[in-house]
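K.L.:
Structure for the following, please:
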Amino acid sequence: MALTRRMIREILVLFCILHGVSAMVNKCPANLLSPRSNSTLDLVPNILEALADYRPCEPGDPLCLCHAATITKDLEPYSDKGISQDMISQSKRQGTLYKVIRRRIFRQEHCSHPLRCSSVEDVLLEIAGDLPDLEFVLNVCDWPQVPFLSGLSGPVFSHSTTALHLDIMCPAWSFWTVFGPKLQQYPHGLGRWDWMRQHIAAAATRIPWKSKKALGFFRGSRSSPDRDNVVILSKRYPNLVDAQYTLYVADKFSSHILTSDPAEELPLADHCQFKYLFSFRGVAASFRLRHILLCRSLVLHVGDQWQEFFYGQLKPWVHYVPVASNASVEDLAELLRYLRQNDDLAEEIAERGHQFVWMHLRMADVLCYWRKLLQEYSKLLMYKVKLEPGFYEVSNTKAVQIYRG
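P.N.:
Next comes the predicted model:
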């Protein structure tokens, strides 16, 4: 492997010398020809190998091809035998049943998180005119509902999932909402993604790379122990990272982590003032990843268990730096020191992460994904969808009527 990486590096160095460009920023990767730092850590081979394998999405992407592979992968378990009505009957226990009939949206009365359902319904109403008749079960809880070992008990649409689940990923309710975790209720909540992306991108423009603080940064609740080591690192090396909990839930393994009061929250746009932003899972996927990538700061993405629908086209070393979920305090310290010593390299990855989200995660892409997902999913239904008693019609005016048969 070492020989292979060295050969890749030498080939790309030669390419850059001859052509004077790199794939993404019209220059050779930073520090490629510079003397090595004193650190034993060397990320250049990882980056060069990732760039050599990376195939960027086409700009615009009206057919949603950028994220289409995720749809194919999630629907593949049902491709041979299709989806029966009995399977949907089983799935109803894991979420809320929606029906699209003659381009009108209906759902059953119960939804465990009404605001999340309402946010998804805003999206469905946008694309209803392009949908065939279909029905699907939407899970609005944080956790996926179909463990891999359970087999194909029935399809469930979930906002995030893992390799140990068979849930079908769909864009999170948070793309289209003004309600969200307290940390991110500024200026328009976690969602209304079209508003938030403009707001954060503007903040990133006001704080260019050279003006950012050369610190790692994290603010959030202790919703996962994966976050502990960066908080410990902040206490041990405050000159490297500013990481604090805004909400602390103690357990018998973590009493040593927090000895002071919880920190104040910081709006997501203000995270852009730091060069290195940590992204952690929470109880499931953290919906902040897309926001902090827009900052033009380098995202250190910890762990890879949890996925959202767009993660498949985000590539480690191309758009962000991957960090193992069990990385030690000293591992994190060494990484941050290396990034400080290789500033141009860090800036280039940060810029590629920003460009991906800005160009390929627009609200138009979210709507396109929902549309393509439901159109492809509908082809797998092996029965004719009918309206049943006890369903509300979802309308643009939110004035709902119940169908009683």
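
K.L.:
Going by C-alpha atoms from here, please, whenever you check contacts or count neighbours.
P.N.:
Noted.

K.L.:
where along the stretch 201-350 of the chain do the helices fall?
P.N.:
228-236, 289-293, 329-341, 343-360 (DSSP state H, counting those that start in this stretch).

K.L.:
Quick check: which of those helices is nearest to Leu125?
P.N.:
helix 343-360 (22.2 Å; C-alpha to C-alpha).

K.L.:
for whichever helix or strand comes after that closest one, packing partners?
P.N.:
As assigned by DSSP states H and E, the chain's next helix or strand after helix 343-360 is helix 363-378. For helix 363-378, the packing partners by 3 or more C-alpha pairs under 8 Å, 6 or more residues apart in numbering; DSSP states H and E come out as helix 68-75, helix 114-127.

K.L.:
about what we covered before: let me have the helices of the stretch 201-350 of the chain in TSV, extended by distance to Glu265 and mean neighbour count.
P.N.:
TSV is the format used below for these (distance: least, C-alpha to C-alpha, whole Å; neighbours: other C-alpha atoms under 10 Å):
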stretch	distance to Glu265	mean neighbour count
helix 228-236	15	20
helix 289-293	15	24
helix 329-341	23	17
helix 343-360	23	21
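
K.L.:
any chance you could map the strands in the chain?
P.N.:
Taking DSSP state E, the strands of the chain run over residues 96-101, 104-108, 134-138, 157-158, 168-169, 213-221, 241-247, 274-279, 298-302, 321-323, 391-394, 401-403.

K.L.:
So which of those strands is nearest Val13?
P.N.:
strand 321-323 (21.3 Å).

K.L.:
what comes into contact with that closest one?
P.N.:
298-303, 316, 349 (C-alpha atoms under 8 Å, 6 or more residues apart in numbering).

K.L.:
Just the buried ones out of those, please.
P.N.:
298-303, 316, 349 (16 or more other C-alpha atoms under 10 Å).

K.L.:
Can you name the two of the residues you listed that sit furthest apart?
P.N.:
For those, and using C-alpha to C-alpha, no pair is farther apart than Gly303 and Ile349, which are 18.0 Å apart.

K.L.:
Tabulate the contacts of strand 321-323 (a markdown table), appending distance to Glu376.
P.N.:
Compiled in a markdown table, the contacts of strand 321-323 are given as follows (distance: C-alpha to C-alpha, whole Å):
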| residue | distance to Glu376 |
| --- | --- |
| Leu298 | 35 |
| Val299 | 33 |
| Leu300 | 34 |
| His301 | 31 |
| Val302 | 32 |
| Gly303 | 30 |
| Pro316 | 29 |
| Ile349 | 34 |
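
K.L.:
Return the closest of these with respect to Phe157.
P.N.:
Using C-alpha to C-alpha, the contacts of strand 321-323 come closest to Phe157 at Gly303, 22.9 Å.

K.L.:
Ser286 is in contact with the closest one, correct?
P.N.:
No - if you go by C-alpha atoms under 8 Å, Gly303 and Ser286 don't touch, sitting 11.2 Å apart.

K.L.:
Here is the second sequence; please produce its structure so I can put it next to the first one:
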Amino acid sequence: LPLTYTRHFRNIWPTNATYVPWKQKSDKAIVWRGAPTDFNRYSHGGEERQRSRIGFVKALAARGHDVRFVKDAQYNLRRQQIDPSGALAATPMDRATLMRHKYVLSLEGNDVASGLKWLLAHNSVVVMPTPTRESWLMEGLLQPWVHYVPLDDPTEVQDRIAWMREHDDECAKIVANANAWMEQFRPVPGAADELTANEHVAAVLGFAAHGWSAAATQLDETPVQERAVCNGGRRKAAPHAPPAAHARQRAAIAHKRQAAL
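P.N.:
Below you'll find the model as predicted:
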């Protein structure tokens, strides 16, 4: 659901300040700036490490691409573990600077790649691993070589760069397809409420609110001693209520459900 509609969709569209004509963009390297937000995945080691955001940044930076972390709180917290020399950090790039390049990287972090929306709405080629998380953008329906150039393995980056340089017209078509995909998310003029951007969103939110209300009612009916408790990260059940209490509880819930119908 577009629960943060303004952040993800309202302020993503190109402006005169961020627009750079295709022929004026650099094709020297892939660019990216961001935070090391998936340290847990990186810390697993093995293939998970290689596929993580941190793993991608390390691999692409080592191959000469302008892919770096910004020195934010998350970077400072993890620097000694991921970048003790500081070589993987650089000054931030705003959208206008990133758009001077034809090939811009998008990487998932703790969840979806939040910058993917504005990247697809602009006029550079998005290079990224196949999405694994789904949001209102419908990432799972984006097609490689149609809406973006796939890069599931950072060791394949030079092959992707070579292909993009040799197929400039195809890259321009990929950009056009990405822009067309994003048009369905363009906000309706005058629509201000990000939670009710259209009637379909309002209907889904209303259905969810009804479910949450019913769940909250049931939780309020549940004796405290029946709720699961957390002990050292392991789930265990607390002592049960007497059978009579169970019966009264079930009867009360059934009555409320019948009344709701």
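
K.L.:
now what about the TM-score between them?
P.N.:
Laid over one another, the chains give 0.61 as their TM-score (TM-score structural alignment, normalised by the length of structure 2), with 190 aligned residues with a C-alpha RMSD of 3.1 Å.

K.L.:
returning to what we had before: export the helices of the stretch 201-350 of structure 1 to TSV and tack on distance to Arg9 of structure 1?
P.N.:
As requested, the helices of the stretch 201-350 of structure 1 are exported to TSV (distance: least, C-alpha to C-alpha, whole Å):
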stretch	distance to Arg9 of structure 1
helix 228-236	32
helix 289-293	27
helix 329-341	19
helix 343-360	15
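
K.L.:
Ok, which of those helices comes nearest Ala68 of structure 1?
P.N.:
helix 343-360 (12.2 Å).

K.L.:
Overlap in contacts, Gly303 and Ser286 of structure 1.
P.N.:
With C-alpha under 8 Å, 6+ apart as the test, Gly303 of structure 1 and Ser286 both reach Phe280.

K.L.:
Tell me which residue of structure 1 lines up with Ser135 of structure 2.
P.N.:
Counting by TM-score structural alignment, Ser135 of structure 2 corresponds to Glu308 in structure 1.

K.L.:
cool, and Ser106 of structure 2?
P.N.:
Ser106 of structure 2 maps onto Ser279 in structure 1, by TM-score structural alignment.

K.L.:
so how far is Arg337 of structure 1 from that match?
P.N.:
Per C-alpha to C-alpha, to the nearest Å, Ser279 of structure 1 is found 18 Å from Arg337 of structure 1.

K.L.:
what's the answer for Val123 of structure 1, then?
P.N.:
43 Å.

K.L.:
got it, and Val137 of structure 1?
P.N.:
47 Å.

K.L.:
Also Ile127 of structure 1?
P.N.:
Separation of Ile127 of structure 1 from Arg337 of structure 1 (C-alpha to C-alpha): 48 Å.

K.L.:
what's the nearest residue to Trp118 of structure 2 if we skip its chain neighbours?
P.N.:
Distance criterion C-alpha to C-alpha, 6 or more residues apart in numbering; nearest residue to Trp118 of structure 2, sequence neighbours excluded, is Ile12 at 4.4 Å.

K.L.:
hang on, the earlier thing: the match of Ser135 of structure 2 is in contact with Met169, isn't it?
P.N.:
Yes - with contact defined as C-alpha under 8 Å, Glu308 of structure 1 counts as touching Met169 (6.8 Å).

K.L.:
Who has more neighbours out of the two?
P.N.:
Counted by other C-alpha atoms under 10 Å, Glu308 of structure 1 and Met169 do not tie: Met169 has more neighbours, with 25 against 21.

K.L.:
quick one: the more buried one and Trp195 of structure 1, what's the gap?
P.N.:
In terms of C-alpha to C-alpha, Met169 of structure 1 sits 23 Å off from Trp195 of structure 1.

K.L.:
So what would you say the end-to-end distance of stretch 120-134 of structure 1 is?
P.N.:
OK, stretch 120-134 of structure 1 end separation, C-alpha to C-alpha: 16 Å.

K.L.:
Then stretch 47-56 of structure 2?
P.N.:
For stretch 47-56 of structure 2, the end-to-end distance is 11 Å (C-alpha to C-alpha).

K.L.:
Kindly report the same for stretch 147-161 of structure 2.
P.N.:
End-to-end distance (C-alpha to C-alpha), stretch 147-161 of structure 2: 16 Å.

K.L.:
So Leu293 of structure 1 versus Arg116 of structure 1, what's the distance?
P.N.:
24 Å.

K.L.:
Please apply the same query to Ala250 of structure 1.
P.N.:
From Ala250 of structure 1 to Arg116 of structure 1 the distance is 28 Å (C-alpha to C-alpha).

K.L.:
out of those two, which sits in the busier spot?
P.N.:
The neighbour count for Ala250 of structure 1 versus Arg116, taken as other C-alpha under 10 Å, is higher for Arg116 (20 against 12).

K.L.:
Under the alignment, what does the more buried one map to in structure 2?
P.N.:
Aligned partner of Arg116 of structure 1 by TM-score structural alignment: none.

K.L.:
How about Arg116 of structure 1, nearest residue that isn't a chain neighbour?
P.N.:
Nearest residue to Arg116 of structure 1, sequence neighbours excluded (C-alpha to C-alpha, 6+ apart): Trp173, at 5.5 Å.

K.L.:
wouldn't that neighbour be in contact with Asp122 here?
P.N.:
No - counting by C-alpha under 8 Å, Trp173 of structure 1 does not reach Asp122; the two are 9.5 Å apart.

K.L.:
of these two, who's got more company?
P.N.:
Higher neighbour count among Trp173 of structure 1 and Asp122: Trp173, with 24 against 17, using other C-alpha under 10 Å.

K.L.:
quick one: that one from His301 of structure 1, how far?
P.N.:
From Trp173 of structure 1 to His301 of structure 1 the distance is 22 Å (C-alpha to C-alpha).

K.L.:
ditto for Leu215 of structure 1
P.N.:
Where His301 of structure 1 is concerned, Leu215 of structure 1 sits at a distance of 15 Å (C-alpha to C-alpha).

K.L.:
list the contacts for the match of Ser106 of structure 2?
P.N.:
218, 286, 288-289, 299-302.

K.L.:
run the last query once more with 10 Å
P.N.:
217-220, 227, 285-290, 292-293, 299-303, 320, 322-323 (C-alpha atoms under 10 Å, 6 or more residues apart in numbering).

K.L.:
and if you look at Ser211 of structure 1?
P.N.:
So Ser211 of structure 1 contacts 273-275 (C-alpha under 10 Å, 6+ apart).

K.L.:
what does Lys25 of structure 2 align to in structure 1?
P.N.:
Using TM-score structural alignment, Lys25 of structure 2 pairs with Lys212 in structure 1.
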